[in-house]
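> requesting a structural model of the entry that follows:
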Amino acid sequence: MDQEQAQVLFNEGAVLVFLDVPVGTEFGIDYNSWNVGPNFKGVKMIPPGIHFVYYSACNSEKDSAPRTGFFYNFKHKEMVVRKWDKLTEDISSDVVTEEELNRFKENKKELDRYLGAYPYESYKKWVSLTDHLTPRLVGQLQPANEKISAVTEFISESSTTQTRRNAMDIQNGIKSSDSEDTRLPKMETKPETVIQYTQIPKHKYPSGASPSEITKYSMDSSYVLETILSERFTVNDTEILGELQFAFVCFIVGQNYDSFEQWKRLVHLLCTCEEAISNHTDLYTQFISILHFQLQEIPEDFFVDIVSQNNFLTGTLQQFFSNLESSIADDKLKRRGVKFQAYLTKIFKWDFASEADEYAPVIVEAQ
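Reported below is the predicted structural model:
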């Protein structure tokens, strides 16, 4: 970054002040993370827009706790102040007063040397992975506590005389006619930690559908997609791509496994449509671009799991290219699909032309 650009970002960019963070704690923003040192007080020169901030506490043996993060829409010249709670090893829930905030703003220049600069060289990549995220969509998807956690938080049902008796029976090895599952305490995810992802309808065809429609929509997910777009994404059909990006960031950066499952569900839904492709040209044009960038960012070891697990990715993309080819979509979109298919074959050695087993593509042997 040249001096002029740095000066613009210093004057126009946002600042995140993060106080009292223990030395060694992992701290990150977007695609960059560090272990903080004794002088760390936050990050400066943050480009305005939506970013993902995350952290993991570390013990004396340098073992990291599960990652926790949150999305925040930074404004021009905004200063955001957060404090670390040593007791909970998390961001403090205490609200920073207006007086405190003004004091930090007045001392911005003195604070500057304790702030790390946002790594602007990776900003373009971040934009390519989040360009469909909007503040409204983030607010709609994020949990009530506004935190994305790598570990699911559970609560158990209230203890009763019967549950305590069952627990004692298990401890003492006493057999019961009840199954073991019914004697164990029931665990539920804390409601305030649940990401509000779109539920994919299980009913694949309209009520009163004819036998031919039932057959058609059992293979073509277009009815399910149209239902979701009309009920959930009423502003713009490409909003569903924002959720796809939200899920991707949460599982790649936030290490949240539920988000990985939602990402797979959305990719499968979009790829198994045929009728909808011709009705949503812009949606599918941008979908191809998003997949292009996402597949480049999946870590190699994780990537192998995604590809090999029930042949998910290659099999799903095979369906997509087949649906695109047989659809009545415009030629420009079809050409884009052909180029994407050729790119995947070249970079990942996937051969979508061969159908060795059912409809699953085979892997091309590297020469």
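
> all contacts plus neighbour counts: C-alpha atoms, from now on.
Noted.

> and the helices in the stretch 51-200 of the chain?
Ranges of helices within the stretch 51-200 of the chain are 98-106, 108-111, 123-130, 135-141, 161-172, 180-183, based on DSSP state H, counting those that start in this stretch.

> which residues touch stretch 70-77?
With contact meaning CA atoms under 8 Å, 6 or more residues apart in numbering, stretch 70-77 is reached by 11-15, 46-54, 135, 138, 146-148.

> please work out how many residues are found near the nearest residue to Pro47 once chain neighbours are set aside.
Leaving aside its chain neighbours, Pro47 sits nearest to Gly13 (5.1 Å; criterion: CA to CA, 6 or more residues apart in numbering). Gly13 is flanked by 22 other residues according to other CA atoms under 10 Å.

> for Asn32, same thing?
Asn32 is flanked by 14 other residues according to other CA under 10 Å.

> quick one, what contacts it?
Contacts of Asn32 (CA under 8 Å, 6+ apart): Pro119.

> how near is it to Leu270?
Asn32 sits 30 Å away from Leu270, taking CA to CA, to the nearest Å as the criterion.

> for Ser156, see how far away Tyr118 is.
In this view, Tyr118 and Ser156 are 41 Å apart by CA to CA.

> ok, those two, which is more surrounded?
Taking neighbours as other CA under 10 Å, Tyr118 and Ser156 compare with Tyr118 leading, 21 against 12.

> pretty sure the more buried one sits against His51.
No - the criterion here is CA atoms under 8 Å, and Tyr118 misses it with His51 at 11.1 Å.

> quick one: Glu4 and Val80, what's the gap?
The gap separating Glu4 from Val80 is 24 Å, by CA to CA.

> okay, these two: which has more neighbours?
The neighbour count for Glu4 versus Val80, taken as other CA under 10 Å, is higher for Val80 (18 against 9).

> can you give me the strands for this protein?
Assigned strands in the chain, in chain order: 14-19, 26-29, 32-35, 42-46, 49-56, 68-74, 79-85, 90-91, 116-117, 148-149, 154-156, 187-189, 350-351, 362-363 (criterion: DSSP state E).

> can you say which of those strands is nearest to Glu239?
Glu239 lies closest to strand 49-56 among the strands of the chain, at 15.4 Å (CA to CA).

> out of everything not next to it in sequence, what's closest to Asp282?
Thr238 (7.8 Å).

> tell me how many other residues crowd that neighbour.
Using other CA under 10 Å, Thr238 is surrounded by 18 other residues.

> ok, the one 3 residues further on next?
Counted with other CA under 10 Å, the burial measure for Leu241 works out to 22 neighbours.

> Proceed likewise with the subsequent sequence, for comparison:
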Amino acid sequence: MPPPPSLQPSPTILLPDLPPKTFVGIDLITFTSTPNFHGIRDLPEGWHFLYTGTTESFSLRSGAWFYVGDISRAGSGSNFNDHGAGTALVTTTSRQNEPQIYIWRWNRNTEALDSLSNTDPERQEAMRYKANLGSVWQRGGLFRYRSRVSASMLSNQGQSGESPTTQAEKEDDDDKEDETEESGRRDWQGLTDRITPDLLSRIVGSPQMDVDGHPRWTVTSASSANRDADHIPGLDAPSEGAGAEGTERGAVAEELQEREFGFLPIDLKRTWREGAVGRERTEAAQDRSWALGELVERHNAGSGSGDQQQAGETQLLGELQFTFLMVMTMMNYSCLQQWKRLLELILTSRRAIHEREGLMSAVLRLLLLQLQRCDDVEGGLFEIDGDEGGAFLRNLLMKLRRGVDEVVAGSSGAAGSMVKAELGKLEAWVKAEYDWELQREAIVRRGMIQLEDGEEVEMEMDGNDEDEETGEYAPLVVDLDGGDGELQDDGKRRDMEMEE
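Have a look, this model is predicted:
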């Protein structure tokens, strides 16, 4: 039923002219549009990501981030938990009696959604869409926002269907749906509560402003950081003097450059300070705490926010959230690589277990929530990362478990106890869900196995060389001062003295 005329319409996004059978996703829900689909109503406060594709797979996806409510509160933590599930928060916009209506029109040339700009013709067009909002709602063209339901349930909103046979069954279904919705909104808040407008502008670029002054940050599945892009000579930049064809290539190259991600600079091959030599470099390569601290402090110093001590850590957590969600929704390859780089840097920083205990605990809480939701979108996280699957993450968690045990055992106080508690929750979940064992001592790494014909062979787990310091990881002692010999490839000294 449409709302009474005296009441303000709920936050709504209108999608006029969207072709039927278009693949649509909002947050972690995906569905295929119907001819009667014209938008989504009852948007809760907070960040949302709406994206489309011409088909469910094998097509370029494009989408945009936008914020419902007072955007100055974005990134301030879990507002959802602070105010309770389903609470309608008072925003600056609502206090000004201005309904939050977002209008994204389908562009047939780019096969993507564009917001209306602040020009006279498009302002009049926006007024027309808003004036017809009530009739669109009455026809069932606006689907109610859901955070965690099946695609079939969302696509059937506004259409008639069979109801439960009894009132008791209907009430039971409603209670389950409310509980699922409450849990879904709380999870989405936890997946986005460190994302800020500044972070999106740093990674994606300046936002587009619509006719009502609402910003939105656009992303495509082809967006990439420069380090992850495949550069093809002759195609990356326009040729000089190439005429119209060169101009067209130049426009494409400029558009791609505008979409280039501005990720945090992470170099896992150099994690020590400038000028470090010897033991310091070796320790910094094994324990990346210096590189993590340098990255955090760099963004602390460059922050214009009031709480500069937390600015760098917020940037790390926000980028972890952004990259993960772009993998899940857009299947973006560059975001997957950056998500893995961030986790490898953080989870291999041993001193940070007690020096930055709050950050490490927050990362583990976020990682657990991400893993719990990684199968919500088709494909799943580990299926998208086809080369390694979950092996990279399991190995990182095993190293972290060993580091946490050593830090806690070697400290007289409570250093690392928060990290150990959060890691325990994560460890229990991956054990139940993926059957991962993070305790190195519980895994048989070398032993004898009997074949079908009765022959016994010795087997050794791949990757054991690094932990056992054997093979290519075996230490080699070189005497630089004594003797007149040199080392052969096998490490033995060859006598170079000439026989008389």
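
> next, the TM-score between them, please.
The TM-score (TM-score structural alignment, normalised by the length of the first structure) is 0.79; 328 aligned residues with a CA RMSD of 3.2 Å.

> for the equivalent of Arg356 of the second structure over in the first structure, what are its contacts?
In the first structure, the residue equivalent to Arg356 of the second structure is His280, according to TM-score structural alignment. His280 of the first structure sits next to Asp237 when contact means CA under 8 Å, 6+ apart.

> could you redo the last one with a cut-off of 7 Å?
Not one residue lies near His280 of the first structure by CA atoms under 7 Å, 6 or more residues apart in numbering.

> rewinding a little: so for Ser322 of the first structure, which of the helices of the stretch 51-200 of the first structure sits nearest?
Comparing these by CA to CA, helix 123-130 comes nearest, at 25.9 Å.

> mean deviation, the closest one versus the second structure?
Comparison of helix 123-130 of the first structure with the second structure after fitting gives an average deviation of 2.1 Å (mean CA distance after the TM-score superposition for the first structure).

> just the buried residues of that helix, please?
Buried positions in helix 123-130 of the first structure, judged by neighbour count with 16 or more other CA atoms under 10 Å: 123, 126, 129-130.

> residues in contact with it?
Helix 123-130 of the first structure is contacted from outside by 30-31, 245, 293-294, using CA under 7 Å, 6+ apart.

> ok, now stretch 285-302 of the first structure?
Taking CA under 7 Å, 6+ apart as the rule, stretch 285-302 of the first structure contacts 128-129, 241, 333.

> now Ala285 of the second structure: closest residue in space, sequence neighbours ignored.
Sequence neighbours aside, Thr271 is the residue nearest to Ala285 of the second structure in space, at 5.9 Å (criterion: CA to CA, 6+ apart).

> count of neighbours near the aligned partner of the one you found in the first structure?
Alignment note: Thr271 of the second structure maps to Lys204 in the first structure; criterion TM-score structural alignment. The number of residues packed near Lys204 of the first structure is 21, by other CA under 10 Å.

> the one 5 residues further on now?
When neighbours are counted by other CA under 10 Å, Ala209 of the first structure registers 11.

> what residues are up against it?
The contact partners of Ala209 of the first structure, taken as CA under 7 Å, 6+ apart, number zero.

> output the strands of the first structure as a markdown table; include the columns distance to Leu225 of the first structure.
Below are the strands of the first structure laid out as a markdown table (distance: least, CA to CA, whole Å):
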| stretch | distance to Leu225 of the first structure |
| --- | --- |
| strand 14-19 | 38 |
| strand 26-29 | 33 |
| strand 32-35 | 34 |
| strand 42-46 | 36 |
| strand 49-56 | 27 |
| strand 68-74 | 27 |
| strand 79-85 | 39 |
| strand 90-91 | 38 |
| strand 116-117 | 42 |
| strand 148-149 | 26 |
| strand 154-156 | 31 |
| strand 187-189 | 28 |
| strand 350-351 | 27 |
| strand 362-363 | 28 |
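
> the second structure: matching residues for stretch 244-255 of the first structure?
Aligning stretch 244-255 of the first structure against the second structure (TM-score structural alignment) gives residues 320-331.

> now do the same for Leu344 of the first structure: its match in the second structure.
Mapped onto the second structure by TM-score structural alignment, Leu344 of the first structure lines up with Val430.

> residue contacts, Ile31 of the second structure?
Just to correct that, residue 31 of the second structure is Phe rather than Ile. By CA under 7 Å, 6+ apart, the contact list for Phe31 of the second structure reads 23-25, 151, 155.

> let's see it at 6 Å
By CA atoms under 6 Å, 6 or more residues apart in numbering, Phe31 of the second structure lies in contact with 24, 151.

> corresponding residue for it in the first structure?
Checking TM-score structural alignment: Phe31 of the second structure goes with Trp34.

> from Tyr55 of the first structure, how far off is its match?
Counting by CA to CA - Trp34 of the first structure and Tyr55 of the first structure are separated by 9 Å.

> could you tell me which residues touch both of the two?
With CA under 6 Å, 6+ apart, Trp34 of the first structure and Tyr55 have common neighbours 26-27.

> which residue in the first structure aligns with Glu171 of the second structure?
So Glu171 of the second structure corresponds to nothing, using TM-score structural alignment.

> can you tell me the element Glu171 of the second structure falls in?
Using DSSP states H and E, Glu171 of the second structure sits within helix 167-192.

> any idea which helix or strand carries Val252 of the second structure?
helix 243-258.

> run through who's touching that helix.
238-239.

> now do the buried residues in that helix.
Across helix 243-258 of the second structure, burial judged by 16+ other CA under 10 Å covers 249-250, 253.

> please name the residues that touch Phe23 of the second structure.
By CA under 6 Å, 6+ apart, the contact set of Phe23 of the second structure is 32, 52-56.

> quick check, nearest of these to Ser303 of the second structure?
Using CA to CA, Thr52 comes nearest to Ser303 of the second structure of the contacts of Phe23 of the second structure, at 34.0 Å.

> map that closest one across to the first structure for me.
Taking TM-score structural alignment, the alignment pairs Thr52 of the second structure with Tyr55 from the first structure.

> give me the neighbour count for that match.
Tyr55 of the first structure has 25 nearby residues by other CA under 10 Å.

> residue contacts, the closest residue to it other than its chain neighbours?
In space, and not counting its chain neighbours, Tyr55 of the first structure is closest to Phe27: 4.4 Å by CA to CA, 6+ apart. Each residue near Phe27 of the first structure by CA under 6 Å, 6+ apart is listed here: 33-34, 54-55.
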